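J.: Attaching a predicted model along with its sequence, questions to come.
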Amino acid sequence: MKEYLPLFNKPSHYLGNEVNSIHKDLTKVKVHLGLAFPDLYEVGMSYYGQRILYNLVNQQKDYYAERVYAPSWEVAQILREKKEPLATLESDTPLSRLDILGFSLTNELAYTTCLYILDLGKIPFWSEQRGEDFPLVVAGGGVTFNAEPVAPFFDLMFLGDGEGLFLDFLDDFLQAREKGWSKRELLLSLKSKPGIYIPGFFEINKGKKGYFIQPLYSDYKEVKKFTYPDFNQVSLQPEDLLPYGKVVHDRLTVEVARGCSRGCRFCHAGFIYRPVRERSLEKINSYLKEALAHTGYEELSFLSLSTGDFTLLEELFCQVINKLFQERVAISLPSLRVGSVSEELILFLSKLRKTGITLAPEAGTQRLRDVINKNIKEEEILEYTQKIFALGWKQIKLYFMLGLPTETKEDVEGIYHLCTKILAQADKKVRLTASVSLFVPKAHTPFQWSRQLNLGELQERIALLRKLFQQNKRLTLKWHNPEMSLLEGVFSRAGRELAPILVKAYQKGEILSNWDDFLHFDTWLQVFAQEGIEWEEYLRERELTETLPWEHLSCGVTKEFLLKELKKSLQAKTTEDCRSGKCSNCGVCDFKSKEIVPKLNKKKGREFSFTAPNWEQALVKKEQWRIWFKKKGFSAYLSQLELQKIMERALRRAKLPLAFSQGFHPVPLISFGRALPVGLESEEEIFQIFMAQEVKEKSFALINSFLPQGLRIFHWERIDLKDKIVLSRREDFKLSYPLAKAHCYVSKMDFFNKQKNWFFAKQGKRKVHNLDLKAIMQMKHLEKGDILISFNWDVNYINPLVAIKEIFRPNLEEIRVIKIKC
């Protein structure tokens, strides 16, 4: 696949050589697997779960895990034209040659993207059609607690914490291979393992109402999730992958806790990941110190379902903040629950930056907040936001849900009224954004039986909100695509009868339905109609007595508890958080063995004070350096923006005292020479960097050990503080071509040299410019296989690769262009 990189858009996403990527000798590996995330690189590289498994598996010498992402539509077309299968990133191994292909299922709209990856990998969709020569296809992630619409495509699924499941599974897989077992013999040996779901061992059929679930083995009637009892035993690897390009979440992520006991009745993750298990401060601090040293990240995020509930959040900030200040690392917090973060911490954060803060009231009226068990009062919301404004914040974002059970017109209008009450407390410079998602009933929640609103109802309520928000220019309303939410709702509570629908929708081009640009709702409706499926029937309210298609899969929360919570919701009664109140008897905890119970840090009863940082030292420009580097091999496919971020992080890892800009988002004062077009190599590039302190020359030698293959610094010198980066006026490039086509390339060069003029239309921002390439370029033959091309940028600038394509019309995958002088 990599031989076609010159033809790909965003080619860096297919290199597989990112800093901290892992490469092993395939001849010494006993189990070779791919970890597939069914979305584009920029989304998949942000998924924390894949990073956990990637590092966990690759610590074992006998196992090798590589990454797989969905290619763009344009890249897929190239692969099909070239009859090239989709391959892993690191070793370029075709997917069909792997031992195991594992998918992370995080949302239902990624189902057809799984088929897209299988198809490009030349692997049959249906589990029953894959013989012993194909990889075992498995899946994990939160959606597997009801992934019945895709169950026929997978050999097995994992329910629960993957850290405790996956390595044991690989051990079992290896033992089965060494014993010569068939795929079925392996699966039979796994059915006694907790957290292992083998869809083929259950027959599930849809009735008029509800489903008929028939286990094929008497000792395998229910699958219980696996829970890692002590989160401190889960290893964290500091050598985190550094992505190329702009990804959704490009920062160091630390999972401080897993699970949530707040009990929001719509929240799927809040129920399936119980109980709450927190990491110790010692583990977090140790990891942060090492991870920052191994990555050079400039931003840090504390991750959990409710970060504000982390018992020792203030203590954590106190312990890590000085190091973050010293290294100019920003802190990012997810949306906060009102009241979950202390006033002292808010005061501290206000001194760092006031760019915006996010809160999640979820509903606009107190009645509806009680229905969903949000357990916050309007007075608390107003008091909390008033404090935020008093501390200087000018932007606030609020998360709401539309279409919740029992919702009325008053509840919808309540979203607007709450926003206006919040704004009334602030000065006129404050802006508020309300982000509205649309309620989708989820399995294993109290609302799994609830009705989902249809398209007309959703559009009507969105229109009402839009009309209300137009009355106030300080308010901005954003909302989720209702068609997308409806599709998610259909597949989140459906059974295996919809698997053929997924195949047919994929065959009609539905590959990335969780992207607005790629979702074609009419196509889905057409497929449902052709198959005689009443899709809106899947939105209906379920009867409490009917069998749901996931009832053989247990997340530990009992059906009795969910029914009790549903009844309380209809009465607008709340249930307190068992973290601070009494046990709600949800069924997750094992109080006999005391192994599966909440694991919380203990409050130490100390007072904490926060001191704002002194940035002045980092703003000083003590000296400036000019640095020369080579950009060769796969690094040629890195864009200028990617290159700048890679260099910045390498400089951070080398502990160089960088000077920073001023403002809320300080960045290192670094400037590069003329941008080299993507796909071109170079023997000589330069950049300049300001330092806040004096630097010894030998310090720069460390940088190369933190760069990807092909990027190498080879010279550096101190320059005057007033010297500015100088753009090259002339540059020489060497074009290398296959010897078998020497006559073709040489004749085209000779033809160009004989011309008096060679005009080329270059599209500018506003108009087309006619450039004379003869005035810009000179060419001569060096030796067999090489042509020297000299560019004079005093005349005008043109992308060298564009000029070469204009004259030679080459197959890009057969040539090599390298800058040899600047």
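T.: Happy to help now that I have it. Residues are numbered from 1 along each chain as shown.

J.: from here on, contacts and neighbour counts on C-alpha atoms
T.: Noted.

J.: And the biggest helix by length in the chain, what does it pack against?
T.: Longest helix in the chain by number of residues (criterion: DSSP state H): helix 162-178. When contacts are defined as 3 or more Cα pairs under 8 Å, 6 or more residues apart in numbering; DSSP states H and E, helix 162-178 sits against helix 48-58, helix 183-190.

J.: try this one side by side with the last:
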Amino acid sequence: SIKEIEELLTGYHKVKRRILKDLNTAPFPTCPIVPYHKPVHDRLSIEVTRGCTHGCRFCQAGFIYRPVRERSPEKVFEIVEKSLKNTGYEEVSLLSLSIGDYQPLKDLLPVLMDRLSNEGIALSLPSLRVGTISSKIMEQISRVRRTGFTFAPEAATQEMRNRINKKINEEELFETAKEVFARKWPSLKLYFMIGLPGETDEDIKAIAELARQLVKLGKHKFQITVSISTFVPKSHTPFQWERQISLQESREKIKFLRKMAWKYGFRIRWHEPEQSFLEGIFSRGDRRLHEVILRAWLKGARFDSWRDRFRFELWQAAFEDARLNPYFYLVERSKDEILPWAKIDIGVDAEFLWQERLKSQRGEITPDCRYEACQQCGVCDFKEIAPTIYKEKSEIILKEQTFKFNEPHKYRLTFSKLNTARFFGHLELINIFHRAFRRAGLKLVYSKGFHPLPKMSFAVALPVGVESLVEILDIEIYGRYDGKSLLGKINPHLPEGLRITHAIEVPLNASLSPPSAQRFLVDFSAFGLDRKKIEEFQAKKSFIWQVLHNGKVRQVDLKKVVKCLIPKQGEKVEIVLLLPSQGGIKITEAISAIFSLKKEDIPRLQILKVGVEM
């Protein structure tokens, strides 16, 4: 253990956390970078509250971000308006450690959904706490689309929830679940922890039993998903002195719950015990661990949060090489022990955390100071630092819409896809155009149903890496435009390499059929055109290409789909490829087969689509 923390500067014994007094004054990036590739959280995320005083004893964020500071509903609405205009996102997420406790939510939601629903923009509310989500709130967020509901009971017995200060009860959970399924939400996900201080076998069995009862409320099995993670003690929490259960204990508890999931009909997801083992070490570690991290990296540890890339044996070897015992970091700590993070002052008194630990052992609840008296945690001085909560009813007035939703019109757009844009996949291309249309201020027409989508269709999907001068896209929008004005509106919002070259209005009932053939110009300058291969192909009556796909052999006779294969000047060749309703082939596959090229050779070619035959 640590003997003492030495001051390097006189009077500088601790690093004190800076606290933002007013969230409204914090700058917010209303014009962020919008990635073309789909990231994990592909939506507009607005922080509406910082801090939480529910006091869940395992939760680090609930202590290090105190006090609660809410952003005013007017400011939230302003940020949403500006950000959507600049990004074109189709989903907005209101972020908070417990969004249901955001006081102005009930007044903000109807106005916000009036703004979002007309444009097919969905709203998500992560970090929902059981007991804070009313039927009116559910009604509002379901106006565009329903995805799934997520709750975090963390423990399945009331005694254990009291120990961790999770102030919910089963009656509230069941009532909320009934409301979720009654409103036809497709799924319900629940988060639980195993290995909590004071846990017994009965607490583990109760997780399966609670899930079984919730399954009965749904319409079919496997509508409930239970996500399990091993409890990891965190610094600056009342549980920072607790032990973490062993790998064997974690494995046994997860094994039992997996067995019960199959028996009772609920899905189960779990965090690998070995990953939780490492998290426990680093969450309460000291500076000596830097050597372990370096050694593990040198041994090849990469992307460890992905199961298929995680190699626990590399970390075991790294600890051995660094001569550190990993289990040292997982044991119970004493009150008198100097902790590695003691030099950081988060504002919460260490004695308050210790008393919370003792209350946990007695099964006592600590109330939330938002709704009851101050609990004397030490953060607020009520002069400079104090909670900021908006309890008064807010009145946000929507600006009168200058655009009226008239009859929809359909437009056929021809666009080019050149240079680096050739690396956009088809799904990315759909997303790019969708958001570009939004940023351009076009009012898209959406499909009906539980998951509305923009009425937008492409003639054909182009393989990744292939350039094109003639791609075709149909969109339905409200309002009439001439072709030139549409180009002027949309093109400034497209990335380099994508440009709309032509736009015409077509009848609403006109369907976009795939072309009967596509014409490509292929440049073999990278390694030379083998003209002998062209002669061999032309001489054959049949040229069978086959590939194993999803366990099935797929065969295509290239002589029936390659309409012509003509050498051009230099190292170029023109290929006209038919697009039959069945038995088609990609241009990259055709080139690979005819010229006997390896898969890794194809990206070295310059393949340009120069025309289509309708």
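T.: Thanks, I have it. These numbers come from a predicted model, not from an experiment.

J.: Any idea what the TM-score is?
T.: Overlay of the two chains. TM-score (TM-score structural alignment, normalised by the length of structure 2): 0.89; 596 aligned residues with a Cα RMSD of 2.8 Å.

J.: in structure 1, what residues pair with stretch 75-91 of structure 2?
T.: Aligned by TM-score structural alignment, stretch 75-91 of structure 2 falls on residues 283-299 of structure 1.

J.: What is the distance between that stretch and the centre of its chain?
T.: 19 Å (Cα atoms, centre = their mean, to the nearest Å).

J.: Same check on stretch 391-398 of structure 2?
T.: 30 Å.

J.: residues in contact with that stretch?
T.: Outside of stretch 391-398 of structure 2, the residues within contact range by Cα atoms under 8 Å, 6 or more residues apart in numbering are Pro73, Glu74, Gln103, Pro104, Asp107, Leu108, Val111, Arg115.

J.: How many residues are close by the residue mapped onto Thr25 of structure 2 from structure 1?
T.: By TM-score structural alignment, Thr25 of structure 2 lines up with Gln233 in structure 1. Residues near Gln233 of structure 1, counting by other Cα atoms under 10 Å, number 12.

J.: Tell me who's in contact with Gln233 of structure 1.
T.: Gln233 of structure 1 neighbours (Cα under 8 Å, 6+ apart): none.

J.: measure it to Pro549 of structure 1 for me?
T.: Going from Gln233 of structure 1 to Pro549 of structure 1 by Cα to Cα, to the nearest Å gives 34 Å.

J.: buried sites along the match of stretch 75-91 of structure 2?
T.: 283-284, 287-288, 291-299 (16 or more other Cα atoms under 10 Å).

J.: TSV please, covering the residues you listed and showing secondary structure and distance to Pro800 of structure 1.
T.: Formatted as TSV, these follow (DSSP: H, G, I helix; E, B strand; the rest coil; distance: Cα to Cα, whole Å):
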residue	secondary structure	distance to Pro800 of structure 1
Lys283	helix	51
Ile284	helix	49
Tyr287	helix	45
Leu288	helix	43
Ala291	helix	39
Leu292	helix	38
Ala293	helix	38
His294	helix	36
Thr295	helix	33
Gly296	coil	33
Tyr297	coil	33
Glu298	coil	34
Glu299	strand	36
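
J.: from these, which two are the most distant?
T.: Across the buried residues of stretch 283-299 of structure 1, the longest distance by Cα to Cα is 20.7 Å; it joins Lys283 and Glu298.

J.: By residue count, which strand of structure 1 is the longest?
T.: strand 681-691 (DSSP state E).

J.: which residues in the stretch 151-300 of structure 1 form helices?
T.: 162-178, 183-190, 268-272, 281-295 (DSSP state H, counting those that start in this stretch).

J.: and those helices, which is most packed in?
T.: helix 268-272 (a mean of 22; mean count of other Cα atoms under 10 Å).

J.: Which part of structure 2 matches that one?
T.: Under TM-score structural alignment, the match for helix 268-272 of structure 1 is residues 60-64.

J.: Can you show me the strands along the stretch 451-600 of structure 2?
T.: For the stretch 451-600 of structure 2, the strands defined by DSSP state E, counting those that start in this stretch occupy 456-458, 467-478, 498-506, 517-523, 544-549, 552-557, 562-567, 572-578.

J.: Quick check: the gap between the equivalent of Ala350 of structure 2 over in structure 1 and Gly270 of structure 1.
T.: If you follow Ala350 of structure 2 across to structure 1 using TM-score structural alignment, you land on Lys559. Remark: distance between Lys559 of structure 1 and Gly270 of structure 1 (Cα to Cα) = 15 Å.

J.: Check Val620 of structure 1 too.
T.: Distance from Val620 of structure 1 to Gly270 of structure 1, by Cα to Cα: 47 Å.

J.: Ok, Leu35 of structure 1 next?
T.: 25 Å.

J.: can you tell me how far the spatially most distant residue from the centre of structure 2 sits from Lys559 of structure 2?
T.: The C-alpha centroid of structure 2 is most remote from Ala539, which lies 53.0 Å away (Cα atoms, centre = their mean). Per Cα to Cα, Ala539 of structure 2 is found 10 Å from Lys559 of structure 2.

J.: again with Ala152 of structure 2
T.: On the measure of Cα to Cα, Ala152 of structure 2 and Lys559 of structure 2 end up 59 Å apart.

J.: Same question for Phe149 of structure 2.
T.: 53 Å.

J.: out of the two, which sits in the busier spot?
T.: Ranked by neighbour count (other Cα under 10 Å), Phe149 of structure 2 and Lys559 place Phe149 first, with 21 against 16.
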